[in-house]
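Asker: Here is a sequence with its predicted model. Questions after.
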Amino acid sequence: MAKVKGAIVVDTEACKGCEVCIPVCLENVIGMSTNINRKGYHYAVMQNPEACTGCTNCGIVCPDRAIMVYRVKVSA
């Protein structure tokens, strides 16, 4: 059976660092960057990318629509 591998892409300039995405990520993939964007906010990043399943929870709860979620089937 094929497994699903996920990845997120964060629009770093749209992210305001609200951290709403972190608690909904059941795989603990998302963290906050130590860098800041042009508005002065720390933005979300994938800190544990190999654990991402592409569940889309983070993209759904993001109030700024700054997170795009991608999924790919990989053979087991």
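Answerer: Structure received.

Asker: C-alpha only now, for contacts and for neighbours.
Answerer: Fine.

Asker: Which stretches in the protein count as strands?
Answerer: 3-10, 30-36, 42-46, 67-74 (DSSP state E).

Asker: Residues contacting the first one, please?
Answerer: Where contact means Cα atoms under 8 Å, 6 or more residues apart in numbering, the residues beyond strand 3-10 that reach it are 44-46, 49, 52-55, 66-76.

Asker: circling back to that earlier point, Throw the strands of the chain into CSV and include distance to Lys16 and mean neighbour count, thanks.
Answerer: Below are the strands of the chain laid out as CSV (distance: least, Cα to Cα, whole Å; neighbours: other Cα atoms under 10 Å):
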stretch, distance to Lys16, mean neighbour count
strand 3-10, 11, 17
strand 30-36, 10, 16
strand 42-46, 6, 22
strand 67-74, 11, 15
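
Asker: got another, please set it beside the one above:
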Amino acid sequence: MAKFRGAIVVDNERCKGCSLCVVACPVKVISLAKEVNAKGYNYAREYVEDTCIGCSACATVCPDGCITVYKVKCD
């Protein structure tokens, strides 16, 4: 059976740093960046690489639809 891992892409300029995705992530791989976007918000980012399980909880709770979740097949 093939194994999958997840990966997220955050639209940094649309993210307003509400932290809902940080709370929703079951494996705690999302945090708010110390840097700010053009609007002055600390945006969400995946800070632990190759740990995301691709559950899409973060994308589901994001009120602005800033997060895209991908599932990558592992060899």
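Answerer: On my side now, so go ahead. Here the structure is a predicted model, which means the values were calculated and not measured.

Asker: JSON lines please, covering the strands of the first structure and showing distance to Pro23 of the first structure.
Answerer: Putting the strands of the first structure into JSON lines (distance: least, Cα to Cα, whole Å) gives the following:
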{"stretch": "strand 3-10", "distance to Pro23 of the first structure": "15"}
{"stretch": "strand 30-36", "distance to Pro23 of the first structure": "9"}
{"stretch": "strand 42-46", "distance to Pro23 of the first structure": "12"}
{"stretch": "strand 67-74", "distance to Pro23 of the first structure": "15"}
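
Asker: Quick one: closest of the ones you listed to Gly17 of the first structure.
Answerer: Among the strands of the first structure, strand 42-46 comes nearest to Gly17 of the first structure, with 4.9 Å by Cα to Cα.

Asker: ok, back up a step: let me know which of the strands of the first structure is the nearest to Ile60 of the first structure.
Answerer: Of all the strands of the first structure, strand 67-74 sits nearest to Ile60 of the first structure, with 8.5 Å by Cα to Cα.

Asker: packing partners for the closest one?
Answerer: Under the contact definition 3 or more Cα pairs under 8 Å, 6 or more residues apart in numbering; DSSP states H and E, strand 67-74 of the first structure sits against strand 3-10, helix 57-61.

Asker: Redo these as CSV? Include distance to Asn28 of the first structure.
Answerer: Converted to CSV, these look like this (distance: least, Cα to Cα, whole Å):
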stretch, distance to Asn28 of the first structure
strand 3-10, 13
helix 57-61, 11
